[in-house]
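> sequence plus the predicted model coming up.
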Amino acid sequence: MTEKQTWSDRFETALNPAIAIFNASIGFDIQLIEYDLTGSIAHAKMLAKTAIISDAEAELLVSGLEQIRQEYRQGKFNPGVEAEDVHFAVEKRLTEIVGDVGKKLHTARSRNDQVGTDIRLYLKAEIEQTQEQIKAFQSALLAQAEQHVETLIPGYTHLQRAQPLSLAHHLLAYFQMAQRDWERLADVYKRTNVSPLGCGALAGTTFPIDRAYSAKLLEFDRPYENSLDGVSDRDFAIEFLCAASLIMVHLSRLSEEMILWASQEFNFITLKDSCATGSSIMPQKKNPDIPELVRGKTGRVFGHLQALLVIMKGLPLAYNKDLQEDKEGIFDSVKTVKSCLSAMTILLNEGIEFRTARLNAAVAEDFSNATDVADYLAAKQVPFREAYNLVGKVVKTSLAAGKLLKDLSLEEWQQIHPAFEADIYQAIAPERVVSARNSYGGTGFERVRQAIAVAKSQLNS
């Protein structure tokens, strides 16, 4: 026999014990208890302000709710499945503490607007914390970038050597991705910061409540304009999961590069012992577990986004029990994103060392300066397309001869085109190739130093 529920006087028999367990959400929505208590305190104060209950009753309710908060923090309040959900658990305990006045707390409120309020309060706090972690991640990227403005790294397209880059420029690309992530969360926050409290089950209430007052107490920008929308809207949660998914995309892309860079084939970075593990049978190995886990965990967040989209796509207005399924995906996505940001920040700060000699040597081992040969000719009034085709033939013959462009003699260059002079060797030197690209947003050293200064300003603002 299950415990009598608040709503059960309508029913002749008790809920089947297995169905009670299936129906209950207390196992995961207990995470919302602090926000549920905060929302209830605001509701009680609003009920007193509008004379729906007396000031003395409101004070008693607030005192009881704060007692529950302390009991929970001290580990003394641990409701089980019989409570069904966090809202009923709080209401029951409140009535035990303050007596029948506790039953007045639910006046002019439904679980539907209550849970909507809780999840928004929770997500507002988590968005702000995630934004702080993004800033820490950006700071770690900036610290590495400042050390490696003139460190060169091969740039790739199609995972083929393309053009050499400043390593700092490469890292700053991730800084800008993270900046968009921060801004995207700020935008999601705006639509999360709307109060459904007072929408009731779906149609509002006959009581003379003041929704603007309770919204202000909870630091919401405003109340929802439409009660149906207020209790059934999960757009903000979907938007958060979209933003979370993009954060994971960016972390996963950096992870993939670090995994490649740590391989013996690339050998661009050394993994430090504090952020790597070994093999159980191959003692020579050092495994990039952090980026591999980040890359793997990305799918979890993608899955939660897809799940919530599927939940919402066919729901008629207003509230449906399906919406109980929104919370675990949100909770897990928050946990996953925050843990991955933290791990990648630690990895950047103390877990890797760039092998600068190897990186600088790598850009001299290929034909990634071929575009600069074409640019050289174009600067001497040779039409670029003609120059492009000439250089293509040069690369082809050089490959056949086992030579790099830097190994060609001046005579060989001038046989290709008389416009080549001795300064061609300076023009195709990797450092010159990189430093010359000072167009806005380019990889030139001076441009990268300016970009670092702008990034610092963005971070501080």
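That came through, no problem.

> please make it C-alpha for all contacts and neighbour counts, starting now.
Fine.

> neighbours of residue 191, how many?
As a burial measure, residue 191 scores 18 neighbours (other Cα atoms under 10 Å).

> I'd guessed it sits against residue 236; true?
Yes - counting by Cα atoms under 8 Å, residue 191 does reach residue 236; the two are 5.9 Å apart.

> in space, what's closest to residue 446 - neighbours in sequence excluded?
residue 438 (7.0 Å; Cα to Cα, 6 or more residues apart in numbering).

> so how far is residue 169 from that neighbour?
According to Cα to Cα, to the nearest Å, residue 438 and residue 169 sit 12 Å apart.

> want to compare, so here's the second one:
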Amino acid sequence: MTAELGALRDGRSASTLCARAAGIVFGADTGPAMAAELDRITAVDQAHVVMLAERELIGPAAAAELLREIQFLRADDFAELRGRRAPRGLYLLYESHLIERLGREIGGVLHTGRSRNDLKATVHKLRLRAVLAGLVRELLRLQAVTLGRARRHRVTVMPVYSQFQPSVPGSYGWYLLGIAEALDHDIDGLVRAGEGLRECPLGAAGGAGTDVRLDPARTADLLGFTEPVRHAGYAIASRDTMLRILSAAVLAGLTLSRLATDLQLWSTPEFDLVEFPDHLVGISSAMPQKRNPFLLEVIKGASGALIGAWTAAVATTKNTPFGNSVEVSTEGVAPGWAALDTLGDQVQLSISVLAGARPRPERMLAGAHHGYTVATAIANRLVAQGVPFRSAHTATGRLVTELIAEGVTSFAAVPPGELAARLGAALGTEVRLGAADLDPAEVVRATDFGGGPGARSFALAHTRLARRWRVQVRQLTAEERRRRTARRRRARAVTALIDGRAEARRPGNGGRP
């Protein structure tokens, strides 16, 4: 029996899972995913060994041996572990390798004061915080593009649609500013959802802490967390940070799906408000005239995957005991990884289509005219002249009905004086209308109240969102800098321990220094 199998087949179990079951439960033990997981595991082990040595829970010689072997594995991209069976999971394969290489007296002390439970929870958080940082960074890129395009098209007049019907005049830039507002909330939601990633679970052990004199604050610091474990049971029992991030990701995905829905609708020949360059469309395999902005469909479909992943995660967690549970720690979070990758792809595609979308100003302005979008503004002008709003609303609505019946396509086709006379006759009073009252662009310029697209209102909103964007970028940059600093501290502590051991490696270590 090899040292590896001997290390595994002791204690309460005299055998391991069969290869088929182990492959299902523990996954493959080769490839990039294995290396990435071991990279996180060994980072945790570096911090743990440094702490154990500083607390004199293991000797400096054993710590140096362990850290040297871990360093070698990391530098070699874990080549020695590739292709080996992992009957009880990747961590125990790796620990068995250390025992095989260094003996139980050294390799067997690595797990002092620890369980696979708190190790797994910590590795989970290390992975999740990297994924979250990447998502926030990409959403900030998308928001920057959105804000830039919004400013560029702030006076590109188009209809504001309500229930797919033209309602009032707005601008393409103002529409995009609304998307930027939604993205601001989505980014803030993801950041807040990730607050649980500040706490390091190490020290929780199996879920009830430990009587070993650990220093959880030290390991937390070396791994870039800001807080040590506070309650062992919660640290092991819960993966709610993943669920919160998934929930926030669903909302971000909905924003992108709704944006894609509008762009897809507006790019149809029936609307013809937006067009896309050739590199953002596909051509039908059978219909040579057809240009398909299919990336928008991919963006929309991705939201369904996000919703499905969140549903699967919460359904798996439901009715599990509030303690260590594979359902929660493994099966419950499994859908989340692919879903968060999907959101990342969704954001990337949204950046491409939003940056590439070309609004058609003449068609947009024509839509504002033909949709009689200044009708509400006309009613408001009558109110300013002393007409009760409901009376003004009724009279203006009847006038629109009459003009459509007469084949008139917009208010601009009728002289303002004639329109005023017809409204006055309906209301039994004299009213006044000028050319500016019938011009969608002039109406847009006047909507400076209630968050409308007027110049002052637009500038205030854009300035506020740009300021918020800069704050979010600074916070993300500072957090990434803090984690890099933690990695450097850990590397220095590891090097100091290794350098403090001058003895050569024992024979049988493959000639490593």
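Looks like it arrived, so ask away. Note that the coordinates shown come from a computational prediction; the quantities given were computed from them, not determined experimentally.

> which residues does the aligned partner of residue 143 of the second structure in the first structure contact?
For residue 143 of the second structure, the equivalent position in the first structure is taken to be residue 138, counting by TM-score structural alignment. Contact criterion Cα atoms under 8 Å, 6 or more residues apart in numbering gives 175, 178-179, 459 as the residues in contact with residue 138 of the first structure.

> for residue 293 of the first structure, state which of those residues is nearest.
Closest approach between the contacts of residue 138 of the first structure and residue 293 of the first structure, by Cα to Cα: residue 178, at 19.1 Å.

> count of residues packed around that closest one?
Number of residues near residue 178 of the first structure (other Cα under 10 Å) recorded here: 22.

> pretty sure it sits against residue 249.
No - with contact defined as Cα under 8 Å, residue 178 of the first structure does not reach residue 249; the gap is 10.5 Å.

> quick check: neighbours shared by these two?
Contacts common to residue 178 of the first structure and residue 249, judged by Cα under 8 Å, 6+ apart, are absent.

> residue 438 and residue 169 of the first structure - which one has more neighbours?
Neighbours were tallied for residue 438 of the first structure and for residue 169 using other Cα under 10 Å; the higher tally belongs to residue 169 (28 against 14).

> so what's the more buried one up against?
With contact set as Cα under 8 Å, 6+ apart, residue 169 of the first structure has these partners: 145, 149, 442-443, 448.

> out of those residues, which is most surrounded?
Highest neighbour count within the contacts of residue 169 of the first structure: residue 448, with 27 neighbours (other Cα under 10 Å).

> map that residue onto the second structure.
Taking TM-score structural alignment, residue 448 of the first structure has residue 458 as its aligned residue in the second structure.

> what segments of the stretch 201-350 of the second structure are helices?
Taking DSSP state H, counting those that start in this stretch as the criterion, the stretch 201-350 of the second structure contains helices spanning 216-222, 232-237, 240-266, 294-317, 326, 334-356.

> adding mean neighbour count, write the ones you listed out as JSON lines.
Rendered in JSON lines, the data for those read as follows (neighbours: other Cα atoms under 10 Å):
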{"stretch": "helix 216-222", "mean neighbour count": "22"}
{"stretch": "helix 232-237", "mean neighbour count": "22"}
{"stretch": "helix 240-266", "mean neighbour count": "21"}
{"stretch": "helix 294-317", "mean neighbour count": "19"}
{"stretch": "helix 326", "mean neighbour count": "14"}
{"stretch": "helix 334-356", "mean neighbour count": "19"}
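
> packing partners for the helix or strand hosting residue 447 of the first structure?
Assignment of secondary structure by DSSP states H and E places residue 447 of the first structure within helix 445-460. For helix 445-460 of the first structure, the helices and strands in contact under the criterion 3 or more Cα pairs under 8 Å, 6 or more residues apart in numbering; DSSP states H and E are helix 111-147, helix 167-192, helix 430-435.

> what's stretch 310-327 of the second structure in contact with?
Contacts with stretch 310-327 of the second structure, where a contact means Cα under 8 Å, 6+ apart, come from 117, 206-207, 233-234, 236-238, 243, 246-247, 250, 328, 331-336.

> next one: the residue lying closest to residue 109 of the second structure once chain neighbours are set aside from residue 49 of the second structure, what distance?
The shortest distance from residue 109 of the second structure to any residue other than its chain neighbours is 7.5 Å, reached at residue 58 (Cα to Cα, 6+ apart). Here the distance between residue 58 of the second structure and residue 49 of the second structure works out to 8 Å (Cα to Cα).

> again, but for residue 138 of the second structure
For residue 138 of the second structure, the distance to residue 49 of the second structure under the criterion Cα to Cα works out to 35 Å.

> now do residue 163 of the second structure
Counting by Cα to Cα, the separation of residue 163 of the second structure from residue 49 of the second structure is 61 Å.

> who's more crowded, the two?
Neighbours were counted for residue 163 of the second structure and for residue 49 using other Cα under 10 Å; residue 49 has more, 27 against 7.

> hang on, the earlier thing: so what's the residue count around the residue nearest to residue 109 of the second structure?
By the other Cα under 10 Å criterion, the neighbourhood of residue 58 of the second structure contains 18 residues.

> just checking, what residue in the first structure corresponds to it?
Taking TM-score structural alignment, the alignment pairs residue 58 of the second structure with residue 53 from the first structure.
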